[in-house]
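1. the sequence isn't on hand, but the structure is:
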């Protein structure tokens, strides 16, 4: 309980805190009862002088000789990791190789000194690939490696490289993205991603249309995520604001991304941005792409008239901020699946002050910012500074922006930005940016991120149909070790403290409408109580239609407030062990059937063999329209 209270205290101060899954409270007073016996055991060992220089985490300096007393002190005393790293840096060490199962120490070391930290292995990644990547980064930094040892028994051989740099001139003709659309009775959009604007009669709706590809918009190739060329979320923001400007509603009140837009090398994608009629001072905006004969909705939101935003005139670099090295940002991002090309590698410098991150970003000199409100690559680069702070958990997951709130563009055509990023609760940040002279460019009140996997970005033929299937959850050794409590009935307000998760069993009174209303009230109280801002409400439902209505309600709440709810649809009471496994799975919804944990997945719908009609010689067929009438 004392440890949990300390964790909550640190979190309340905006700091990262996590309870460690260890067997004993090492390096604390709780180890003192075993020190005498431990000293007797260690005294029986024979110690030799180290053959290599060893910097001790006990002293923070080089140790010449180990003995029994040293190891007793090692168990009890504080770990002087920062002192040890600083000692080596002062001695001229500029590159560190971490030998261990993950890169935790490398991340800590980067916060201590300005040096290169390379982990040999990374959690949940291919070991040979991780090791070879580490070797490559060390060689790139100037380390002289023994390549014969690496390639021993592999028949490797050296090859001569050209003695001159490769030429990078581009001679392909650039395709025109727009023609003379006015001859067709429509208005030119004058935007690099959009060609035309059409106002629909009577309805008040406006449609903007365009056609893009990696040939006509070359910078798209530089945004590769988990192996797929992905239209950036900042591009959808640019499209929505351009559409809002067309109708005098240039403030993007909200924009939620619904599906990724993956662009294949040989594909040209048709875009439609549909702005709805004004209602209550707002206009809806929806962004589509064409897929075969159908349309895929990628983003939907609301537009309002531009509002005034006050920005503080802050000193730059910001007072009290500490400079951060940015050299390793893009190599580290590539390891997580973000293979940014030159157009998106815009981060130039960064600073930290507490949990806030400040950065300078710019477009490459050959990038064309004209025609854009704010070039998507520049705004995307502004978000890269998130990786230099502690705004998100260090869990190795790739995250993409998916919900934008309160976006105001104050100036168009920027090529350089000064950016301020700050936490906005959960997996969300707030952003303000000015140009180098301090003039406001863009303000984002809140931007929420969501973890994605490579499977979510795979392109599939549009003609295939899919259905929902419940499959066994992925095998994982991860354990959820947070605090789990049970709600007494529906009394969420009666909970004490700030548990990591609370379990609410859905009521089953026989009146589905009354049950849904009761759960709605509990969910509203849960979201309104600041104690549970970082907690998750686990709603356990049954499997009958009335319980499905409750699950539908909670599903909507989870879509609006990602990470705050978990649905567990069960055919029997669920023990705490399975609930913890469900929380560890990281899914918004799971099912428990016969004691097994299942997760929802879309699978290709294949018609049953007996559903395909077979016509024989004696079959009767009704033909309509074949002869002109019946």
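-> Perfect, thanks for sending it. These numbers were taken from a predicted model, which means no experiment stands behind them. Numbers count the residues shown, from 1 in each chain.
2. okay, CA-based contacts and neighbour counts for the rest of this
-> Fine.
3. could you find the closest non-adjacent residue to residue 356?
-> Ranked by CA to CA, 6 or more residues apart in numbering and with sequence neighbours excluded, the top spatial neighbour of residue 356 is residue 422, at 4.6 Å.
4. the strand or helix carrying that neighbour - contacts with which helices or strands?
-> Residue 422 belongs to strand 416-423 when assigned by DSSP states H and E. Packing contacts for strand 416-423, counted by 3 or more CA pairs under 8 Å, 6 or more residues apart in numbering; DSSP states H and E, involve strand 356-362, helix 376-384, strand 428-434.
5. now it: how far from the chain's centre is it?
-> Offset of strand 416-423 from its chain centre (CA atoms, centre = their mean, to the nearest Å): 18 Å.
6. give me the contacts around that strand.
-> Outside strand 416-423, the residues within contact range by CA atoms under 8 Å, 6 or more residues apart in numbering are 355-363, 378, 382, 385-386, 391, 429-436, 441.
7. residue 205 against residue 199, yeah?
-> Yes: using CA atoms under 8 Å, residue 205 is in contact with residue 199, at 6.2 Å.
8. rewinding a little: and of the helices and strands packed on strand 416-423, who's closest to residue 132?
-> Between residue 132 and these, the shortest separation by CA to CA is 25.2 Å, and it involves helix 376-384.
9. for the closest one, the distance to its chain's centre please.
-> 14 Å.
10. taking strand 416-423 as reference, get the angle to that helix.
-> Inter-element angle recorded for helix 376-384 and strand 416-423: 40 degrees (by axes from the mean of the first three to the mean of the last three CA atoms, to 10 degrees).
11. and helix 376-384, what does it pack against?
-> Using 3+ CA pairs under 8 Å, 6+ apart: helix 376-384 touches helix 233-246, strand 347-353, strand 356-362, strand 416-423.
12. one more pass at 6 Å, please.
-> Using 3 or more CA pairs under 6 Å, 6 or more residues apart in numbering; DSSP states H and E as the contact test, no helix or strand touches helix 376-384.
13. next helix or strand past it?
-> From helix 376-384, the next helix or strand downstream (DSSP H and E) is strand 398-409.
14. distance from the chain centre to stretch 271-281, please.
-> Worked out by CA atoms, centre = their mean, stretch 271-281 lies 29 Å from the chain centre.
15. tell me the buried residues in it?
-> Across stretch 271-281, burial judged by 16 or more other CA atoms under 10 Å covers 271-278.
16. who's in contact with the residue nearest the centre of the chain?
-> Among the residues of the chain, the one closest to the centroid is residue 399, at 1.1 Å (CA atoms, centre = their mean). Shown in contact with residue 399 (CA atoms under 6 Å, 6 or more residues apart in numbering): 449-452.
17. picking that back up, so which of the buried residues of stretch 271-281 are in strands?
-> With strands taken from DSSP state E, the overlap with those comprises 271-275.
18. next, the one to line up against it:
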């Protein structure tokens, strides 16, 4: 037993005194010291007993990943499933589970496993493409995400549309960040490469991510990609928006991605074939990286990858350059993507593998791309060469197994994200059947009307609907200030002191 008061092994004579428990309430919990003490005493498996997993991540961070921590309860999850999953996880990490499972009501007989490999057969229906869009005056594109397009009249441009949620596309549930299905950044790259081809451009010059596209489990989102007319230099600006399909007319759209397409040639176009196709792969100086358990480890940090996105088969490192081989799982084809999002996302996993030991628990995701060119389509497997000129910046050279170019990116900047940043991506309702609506009610008959003069001060953006509503209700008795500094300046200038101050 370790004392939370001292962080050391508990002294039986000390912990049985009232003074100890008074100190235990009043003084700091020495959690990290306690974990270090347990680690020094060869404790490598931790079960968190609490209403939600809070300390498990701290255990993993404190031990540097040299321990297995898991929670036996999770809010919103069935308790038996969560408990058995936790026991299975620590048992798979080497802990004896016989004593843990003795009272779980598990069957006492162990069925024999077949002596041959499992023969898997998928029986789920595959979502079909939407019906004929020509009757709506649109043109079918054949792209899995952007299913229809419309060429715009004066001043020109192209609008591509689609519909997405947590089940469409079929692989959406295989890419979750902090438990939320999220459209991977590489999917936007593929969409814009498709848009580039449709508008006569040959590369994505710049692409910047602004807000995560969280995929709702109920309902769906309308997806819009607007490509504007070309400027004098041949560049076409683009913007990607979404909005819930049941949103009323005039509702706001969420901007996820902006950037430019171009028909200008790259500074150094990729060759038609790899001139060093006979060179050894990977280079002899590259050291092989340990990929065993990689996807399990990053799942603990918040990246939930399903089979389609677990494509990294091997990885190597040579100084600041990373090499990898990635492929789609059996039964998954490239479809009509330029590069399947599961395959292209796997091409970025060497960065996560190489930086896993130096991160603070944040997840690195694509932030901005420059100079992305698609050279070939239909790849099932890829070779990846990733150079790191800066800690969070890489360049990509992606080829097929024969060395023929598939995709190149001059620069990709990755940024760390945390759970709270996903809140801005979620729809306000996300398909919920209930919503908050404010209804106007008449004032009591005996209530006095607001007096003249500025008796109220409202602090907040005048364009905020809540601030505007409060100002309308209070009327002339209120003045709105953008911040506290503005209110102080008004008071110093002689404005009457308000009786009530309300801050947004």
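-> Received the coordinates, thanks. Predicted model only: the values in this text are computed from it and were never measured.
19. ok, back up a step: give me the ChimeraX select line for the contacts of strand 416-423 of the first structure, limited to the buried ones.
-> The following ChimeraX line selects those of these that are buried, judged by 16+ other CA under 10 Å:
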select :356,357,358,359,360,361,362,363,378,382,385,386,391,429,430,431,432,433,434,435,441
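20. residues contacting stretch 221-239 of the first structure, please?
-> 261-263, 337-341, 376, 454.
21. and if we set it to 8 Å?
-> Residues outside stretch 221-239 of the first structure that contact it (CA under 8 Å, 6+ apart) are 193, 214, 220, 255, 257, 260-264, 273, 287, 299, 336-344, 372-377, 379-380, 400-402, 453-454, 457-458.
22. same question for stretch 58-71 of the second structure.
-> 32, 35-36, 39, 43-50, 52-53, 56-57, 82-83, 86, 89-90, 93, 357, 360-361.
23. now with 7 Å, please.
-> Applying CA atoms under 7 Å, 6 or more residues apart in numbering, the external contacts of stretch 58-71 of the second structure come out as 32, 44-49, 53, 56, 86, 90, 93.
24. now the helices for the first structure?
-> Per DSSP state H, the first structure carries helices over the ranges 2-12, 35-43, 68-76, 81-90, 104-110, 127-140, 147-150, 233-246, 329-335, 376-384, 512-528, 545-560, 576-585.
25. deepest in the core, which of those helices is it.
-> Highest mean neighbour count among these (mean count of other CA atoms under 10 Å): helix 376-384, with a mean of 24.
26. now it: which residue numbers in the second structure?
-> Mapped onto the second structure using TM-score structural alignment, helix 376-384 of the first structure spans residues 341-349.
27. contacts for that stretch?
-> 186-187, 308-312, 326-328, 384.
28. what's the neighbour count on residue 612 of the first structure?
-> 8 (other CA atoms under 10 Å).
29. can you tell me how far it sits from residue 606 of the first structure?
-> Separation of residue 612 of the first structure from residue 606 of the first structure (CA to CA, to the nearest Å): 11 Å.
30. residue 581 of the first structure -> the second structure?
-> That one, residue 581 of the first structure, aligns with nothing by TM-score structural alignment.
31. residues contacting residue 454 of the first structure?
-> With contact set as CA under 7 Å, 6+ apart, residue 454 of the first structure has these partners: residue 226.
32. that one -> the second structure?
-> Match for residue 454 of the first structure (TM-score structural alignment): residue 419.
33. next one: its match from residue 355 of the second structure, what distance?
-> Distance from residue 419 of the second structure to residue 355 of the second structure, by CA to CA: 19 Å.
34. likewise residue 244 of the second structure?
-> From residue 244 of the second structure to residue 355 of the second structure the distance is 36 Å (CA to CA).
35. between those two, which one's more packed in?
-> Neighbour count, other CA under 10 Å: between residue 244 of the second structure and residue 355, residue 244 has more, with 24 against 13.
36. thought that one was touching residue 221?
-> Yes: applying CA atoms under 7 Å as the test, residue 244 of the second structure and residue 221 come out as touching, 4.4 Å apart.
37. mutual contacts of these two, please.
-> In contact with both residue 244 of the second structure and residue 221: no residue, using CA under 7 Å, 6+ apart.
38. could you tell me where stretch 485-494 of the second structure falls in the first structure?
-> Using TM-score structural alignment, stretch 485-494 of the second structure pairs with nothing in the first structure.
39. list the buried residues for that stretch?
-> Applying 16+ other CA under 10 Å to stretch 485-494 of the second structure flags residue 487 as buried.
40. circling back: let's have the contacts of stretch 58-71 of the second structure in JSON lines, adding distance to residue 114 of the second structure.
-> Putting those into JSON lines (distance: CA to CA, whole Å) gives the following:
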{"residue": "32", "distance to residue 114 of the second structure": "46"}
{"residue": "44", "distance to residue 114 of the second structure": "33"}
{"residue": "45", "distance to residue 114 of the second structure": "31"}
{"residue": "46", "distance to residue 114 of the second structure": "33"}
{"residue": "47", "distance to residue 114 of the second structure": "32"}
{"residue": "48", "distance to residue 114 of the second structure": "35"}
{"residue": "49", "distance to residue 114 of the second structure": "36"}
{"residue": "53", "distance to residue 114 of the second structure": "36"}
{"residue": "56", "distance to residue 114 of the second structure": "36"}
{"residue": "86", "distance to residue 114 of the second structure": "26"}
{"residue": "90", "distance to residue 114 of the second structure": "25"}
{"residue": "93", "distance to residue 114 of the second structure": "24"}
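41. buried among those? Make that a ChimeraX selection.
-> In ChimeraX, a selection of the buried entries from those looks like this (16+ other CA under 10 Å):
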select :32,44,45,46,47,48,53,56,86,90
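42. just the ones of the contacts of stretch 58-71 of the second structure in strands?
-> Those of the contacts of stretch 58-71 of the second structure lying in strands (DSSP E): 45-48.
43. what sits against the equivalent of residue 202 of the second structure over in the first structure?
-> Per TM-score structural alignment, the equivalent position to residue 202 of the second structure in the first structure is residue 250. Going by CA under 7 Å, 6+ apart, residue 250 of the first structure touches 241, 244, 303-306.
44. and stretch 331-341 of the second structure, end to end?
-> End-to-end for stretch 331-341 of the second structure, by CA to CA: 15 Å.
45. about what we covered before: need the helices and strands packed on strand 416-423 of the first structure in TSV with distance to residue 317 of the first structure, can you?
-> Listed next are these as TSV, based on distance: least, CA to CA, whole Å:
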stretch	distance to residue 317 of the first structure
strand 356-362	8
helix 376-384	16
strand 428-434	13
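46. on that earlier part again, could I get the helices of the first structure as a markdown table with distance to residue 282 of the first structure?
-> Shown next, in a markdown table, are these (distance: least, CA to CA, whole Å):
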| stretch | distance to residue 282 of the first structure |
| --- | --- |
| helix 2-12 | 37 |
| helix 35-43 | 69 |
| helix 68-76 | 63 |
| helix 81-90 | 53 |
| helix 104-110 | 45 |
| helix 127-140 | 50 |
| helix 147-150 | 63 |
| helix 233-246 | 10 |
| helix 329-335 | 38 |
| helix 376-384 | 24 |
| helix 512-528 | 25 |
| helix 545-560 | 19 |
| helix 576-585 | 38 |
